[in-house]
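**Q** Build me a model from this:
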Amino acid sequence: MTVGQTERAIEKVGDLAATSMDLASFWRSCTEVISAVVPHYWAPCFFTLDPASLLITSHFHEGLEEFPAAALAHEYYGDDVNKLIDIVRSPGGLSTIHEATDGDPSSSPRWQFNMTMGGDQELIARLRTKQGETWGALGLYREPGAPTFSEADKQFLRAIGPKLATGARRAMTVGEATDPESLEGPGLLVIDDAWEVCSATAGAEHWLSLLPDGDRRVGRLPSAVVAVAAHSLQRVTDRGLVTVAFSRVLADDGTWILLHGAPLSGDDRQRVAVIIEPAHPARIYPLLMSAYGLTEREREVVELVLTGYSTNEIATELFVSPLTVQNHLQNVFAKAGVRSRRDLVAKIYFTHYEPRFRDNEQRVLRDEPVRGGPIGGWGPGTQ
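**A** Next up, the predicted model:
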């Protein structure tokens, strides 16, 4: 392929990234462009990652309806080369399994598994925006006996990486916006001091049905709603100012729900308005952390562990000693019920990310938009 053709292919990926389409359609369109420049076996394997934790949220591999459970387990529990977290954090953001093993991948369980799928060579490329957010990774494979990936191949993939990342980010936004499950807006309840519902929107009824231990058929509100309502009635400052009560609850379907309560004025009755809404991804980080009862410093340590930081790197980032980091880690392990940082990452992944990963596989088969973020609450960020 000529230089001009390669440049036009790069421009084409950029054009696709600027187009509003669902994620599966975006990956399919990009596959056509990539295949014309970089020959490969079967089909590309696209991954999306949570940019906050760098954990996998979805994959797309045309013809592979279900990502092998053994491969996913090895990614988080196994000890091997060419793992996604290592590559996306590396300076170059691209690696082949032959390079990672000095040309002899036979001792790599990852390579051995790839061979059972027909792929000898493996190339993984990071998908990071120019702003520095990593939204995914791209895996390409070649069958035994095929030429190795060339420097021209790698240069092309590095050139389109930021464009693929931008397109994935846009496509995830489009998917969230058009997903019927995401169209459930906040609900509003008005409750009196006897915990009777004075009025409720349809959205509130939807969220109430997901909260644990409530039963609207017999007039019993979920305890979380009653707690927020009661707390909000007390949230009046000495100067008469009202502050909003706030709570986060894990719903029966594994999602996090936010409750906001504020007292209403206007008559002699004590009433409170409770707003119920799904947790925004940017608020997810404190949710799971609160479930483990971690301190603020322990939360910071876990955030860095998830994104692949070593003990020394964490110490440098937090301006503490490596021994202090180790002490924090031991406390985290005890609270989370694990024995190592690898077990910690795997527990968080398979509890909170793998369900979304599998759900997205089914959504692609049903031609539904892929959804970003974990199920059950995770993702370092701010409220």
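**Q** use CA for all of it now, contacts and neighbours both
**A** OK.
**Q** Skipping adjacent residues, who's closest to residue 192 in space?
**A** Counting by CA to CA, 6 or more residues apart in numbering, residue 192 lies nearest to residue 271, which is 4.3 Å off, once chain neighbours are set aside.
**Q** And for the one you found, the neighbour number?
**A** Applying other CA atoms under 10 Å, we find 25 other residues in the vicinity of residue 271.
**Q** Next, work out how far apart it and residue 246 are.
**A** Separation of residue 271 from residue 246 (CA to CA, to the nearest Å): 16 Å.
**Q** Likewise for residue 368?
**A** Per CA to CA, residue 368 is found 33 Å from residue 246.
**Q** One more: residue 18?
**A** Distance, residue 18 to residue 246, using CA to CA: 38 Å.
**Q** So which residues of the stretch 251-383 of the chain form helices?
**A** Ranges of helices in the stretch 251-383 of the chain, per DSSP state H, counting those that start in this stretch, are 285-292, 296-306, 311-318, 322-336, 341-348, 354-365.
**Q** Nearest to residue 109 among the ones you listed would be which one?
**A** Nearest to residue 109, of all the helices of the stretch 251-383 of the chain, is helix 341-348, at 17.2 Å by CA to CA.
**Q** Tell me the helices and strands packed up against the closest one.
**A** Applying 3 or more CA pairs under 8 Å, 6 or more residues apart in numbering; DSSP states H and E, one finds that helix 341-348 contacts helix 69-77, helix 296-306, helix 322-336.
**Q** want to put them side by side, so please do this one too:
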Amino acid sequence: MNAKIESFKQLINKLAGHGATSYEFRTALISRLREIIPFDAACFTAVDPQTLLSTGAVTEEGVEAIHHRLFEYEYVQADFNTYTQLVESDIPVATLSGATNGQMERSARYRHVLQPAGFKDELRAALVNDQSCWGYLTLFRKQGSPLFTESERDFVAELVPAIAYQLRAIHLSLPAEDTVWIEEGPGIMVLSDQLDIISFNDASAYWLHLLRQWEHITNHVIPRPIQAVCTRALADSAGSAGSSSLAKVCLRVPNGHYVTIQASRLNGPAGTIQLAVWIGAASPNDMLPYLSEAYGLSEREKQILDRVVKGLSTKELALSLHISAYTVQDHLKSIFIKTGVTSRRELLWRLFSRFHVYDTPDTTHLK
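**A** Model (predicted):
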């Protein structure tokens, strides 16, 4: 078994190589994993590690029809093996048959979603690397197929770190220097609580087209990141600003752009519930965590970069972090080395010109 695991880990690295996109990597991995562990359908979702919401999914036949219901039982209904639970678990892989001791009827998700769709058992893996989750993998077996075994669960559990590592690497790979950034304005939509589009502006049609293209889905399917943020917003029964802030994803799309999608719950006419959705280029606060990870910055260096972008001087940086100006300079030197620049002015200009982190770089105080 150890030899088989090591061989498959090497295969994972190979599948992620040669500039594979996240979609290509996930599609290929499902195909090769089926050669080792039989299953009837699969869903492989990439997620925003900040909010654990979907940034796009690869779904096989039979899963697409129930995909929106799976969102409901992840974010709205309490049930066995939610991904939020698995992310916090010592072993982030579980089967529905194992969690219910073979009594799948104890699961509302099984009774109302899986069984009506012809599925019997489900194996779920939260893909965690370095304490951050980058995706969810779900395997399904139909009625009449054997249940997932403990050894199969253990096999997938051994692969989790390697799969998560490659998902992370793909997500954090920096866009090319000559990337042309999308200049389209924000898309704004209003949806019903059933996720039917009620109204939208012209820009949202543009963003919907791109999201569907990136996910390889048809025009009648609402992109999964929009489904995720909307379902999460609906789960906030009070609809308060504090909780609705979680209904948000930042995703890196194939051509290197960073896009933010956010939903807020609205009180509609006659007590109805509606959802406002915003889609557009990511803000500095959304992008910087990923850029900091991509450049391998330490936690302290991330704090300093965030303050540099906000325009703080060395003295202000030292005061805000309760460290000396000399220590600030040491951290800045390390940041310069990791990002390939030689000064604060050059660092800001790189963030501005390459990543569009902010509108107009003010470098007058950076002498």
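**Q** care to give me the TM-score?
**A** Once superposed, chain against chain, the TM-score is 0.51 (TM-score structural alignment, normalised by the length of structure 2); 224 aligned residues with a CA RMSD of 4.0 Å.
**Q** The alignment partner in structure 2 of residue 45 of structure 1: what secondary structure?
**A** Residue 45 of structure 1 maps onto residue 43 in structure 2, with residues paired by TM-score structural alignment. Classification of residue 43 of structure 2 by DSSP: H, G, I helix; E, B strand; the rest coil places it in strand.
**Q** ok, now which ones touch residue 43 of structure 2?
**A** Listed by CA atoms under 8 Å, 6 or more residues apart in numbering, the contact partners of residue 43 of structure 2 are 57-60, 63, 137-139.
**Q** mind listing the helices in the stretch 1-150 of structure 2 by residue range?
**A** Listed in chain order (using DSSP H, counting those that start in this stretch), the helices of the stretch 1-150 of structure 2 are 2-16, 22-34, 67-75, 83-88, 96-99, 108-109, 150-172.
**Q** Would you confirm that residue 255 of structure 2 contacts residue 179?
**A** Yes. Residue 255 of structure 2 is within contact range of residue 179, at 7.3 Å (criterion: CA atoms under 8 Å).
**Q** Okay, strands next: where are they in structure 2?
**A** 41-47, 54-59, 93-95, 119-129, 132-142, 187-192, 197-200, 248-252, 258-267, 273-281 (DSSP state E).
**Q** Dump those strands to CSV, plus distance to residue 11 of structure 2.
**A** Putting the strands of structure 2 into CSV (distance: least, CA to CA, whole Å) gives the following:
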stretch, distance to residue 11 of structure 2
strand 41-47, 17
strand 54-59, 19
strand 93-95, 20
strand 119-129, 17
strand 132-142, 17
strand 187-192, 39
strand 197-200, 41
strand 248-252, 24
strand 258-267, 28
strand 273-281, 34
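**Q** wait, which of those strands is closest to residue 206 of structure 2?
**A** Distance to residue 206 of structure 2, taken as CA to CA, is lowest for strand 187-192 among the strands of structure 2, at 7.8 Å.
**Q** just checking, what packs against that closest one?
**A** Counting by 3+ CA pairs under 8 Å, 6+ apart, strand 187-192 of structure 2 packs on strand 197-200, helix 202-215, strand 273-281.
**Q** Which strands or helices does the first one pack on?
**A** Based on contacts counted as 3+ CA pairs under 8 Å, 6+ apart, the elements that strand 197-200 of structure 2 packs against are strand 187-192.
**Q** Out of the helices and strands packed on helix 341-348 of structure 1, flag the one nearest residue 36 of structure 1.
**A** Residue 36 of structure 1 lies closest, by CA to CA, to one member of those: helix 69-77, at 27.9 Å.
**Q** Surely residue 119 of structure 1 and residue 139 touch.
**A** No. Taking CA under 8 Å as the definition, residue 119 of structure 1 is not a contact partner of residue 139, at 11.0 Å.
**Q** Touching, residue 47 of structure 2 and residue 55? I think so.
**A** Yes. The pair residue 47 of structure 2 / residue 55 is scored as a contact, 5.0 Å apart, by CA under 8 Å.
**Q** Looking at these two now, which is surrounded by more residues?
**A** Using other CA under 10 Å, the more surrounded residue of residue 47 of structure 2 and residue 55 is residue 55, with 30 against 25.
**Q** quick one, what contacts the counterpart of the more buried one in structure 1?
**A** Using TM-score structural alignment, the partner of residue 55 of structure 2 in structure 1 is residue 57. Contacts for residue 57 of structure 1 (CA under 8 Å, 6+ apart) come out as 47-50, 353-354, 356-357, 372-374.
**Q** Try it again at 6 Å.
**A** 48-49, 357 (CA atoms under 6 Å, 6 or more residues apart in numbering).
**Q** I'd like those residues laid out as JSON lines, including distance to residue 305 of structure 1.
**A** As requested, those are exported to JSON lines (distance: CA to CA, whole Å):
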{"residue": "48", "distance to residue 305 of structure 1": "19"}
{"residue": "49", "distance to residue 305 of structure 1": "16"}
{"residue": "357", "distance to residue 305 of structure 1": "21"}
